[in-house]
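Q: Got a predicted model here, sequence first, then my questions.
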Amino acid sequence: MSFFISPAYAAGGSPTGSGFELIIMMAVFAIIFYFMIFRPQSKRAKEQRNLLTSLSKGDEVLTSGGIVGRITKISDDNDYLQLSLDETTTIVIKKDFVSAVLPKGTLKSL
């Protein structure tokens, strides 16, 4: 039977890779992790911080819940905003829930 199939022998000894290759592979994974996950997330967080600091009275904003309103009052000491949805309805929300500042006149076009 061994005429057609050569017998398999187990490879003995140490593996051919070294510890240096493992370090290089881990460094490559760390670089990929940084550029694919960490860096874009930190950019988005920086943009959100800049958006929240640039809010002013009279800005028309969109909240993360989908509410569109005009800022009527900003409370700096506790990070809350008062939004006017129309002439009679006002709500109070936390600044963190503002997702975008809309162009002037957006409320009138809705």
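A: Arrived safely, thanks for sending.
Q: CA only for contacts and neighbour counts going forward, please
A: Will do.
Q: got the contact list for stretch 36-47?
A: Residues from elsewhere that reach stretch 36-47 (Cα atoms under 8 Å, 6 or more residues apart in numbering): none.
Q: Comparison target below:
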Amino acid sequence: MEGAGAIGSFLPLILIFGIMYFLLIRPQQKKMKEHQAMVEALRRGDQVITQGGIVGKVSKVKDDGEIEVEIADGVKVRIIKSTVAQVLSKTEPAAAADKG
């Protein structure tokens, strides 16, 4: 019977952890996955806002986790892809006829 008492004393802790998981951890993981998908879908011509508040148009997507953003006529800056906070407008993907 002592084992049942020990399990009973841990039950509130287990319930609290379960509630914390569903209210805090799981939504945060979902948000991170959505952000990662948004960053991976960046393409030339997209209008973006960085976490620093800079608004610009993507002029080049590089393979090493960087993008080049034009923030004014002729003014381009290199930024890390993960610092893009929001995509304001997406460019249309190339037509299937252009590929083949």
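A: Alright, I've got the coordinates. What you are looking at is a predicted structure, and each value in this text was computed from that prediction instead of being measured.
Q: what does the strand ranked longest in the first structure correspond to over in the second structure?
A: Secondary structure assigned by DSSP state E gives strand 68-75 as the longest strand of the first structure. Mapped onto the second structure using TM-score structural alignment, strand 68-75 of the first structure covers residues 55-62.
Q: Buried residues of the matching stretch, list them for me.
A: By 16 or more other Cα atoms under 10 Å, the buried positions in stretch 55-62 of the second structure come out as 55-61.
Q: how about the residue nearest in space to the middle of the first structure, secondary structure?
A: Centroid check for the first structure by Cα atoms, centre = their mean gives Gln41 as the closest residue, at 4.3 Å. When classified by DSSP: H, G, I helix; E, B strand; the rest coil, Gln41 of the first structure comes out as helix.
Q: Map it onto the second structure.
A: Matched by TM-score structural alignment, Gln41 of the first structure corresponds to Gln28 in the second structure.
Q: and if you look at Asp96 of the first structure?
A: So, by TM-score structural alignment, Asp96 of the first structure is matched to Ser82.
Q: Count the neighbours of its match for me.
A: 16 (other Cα atoms under 10 Å).
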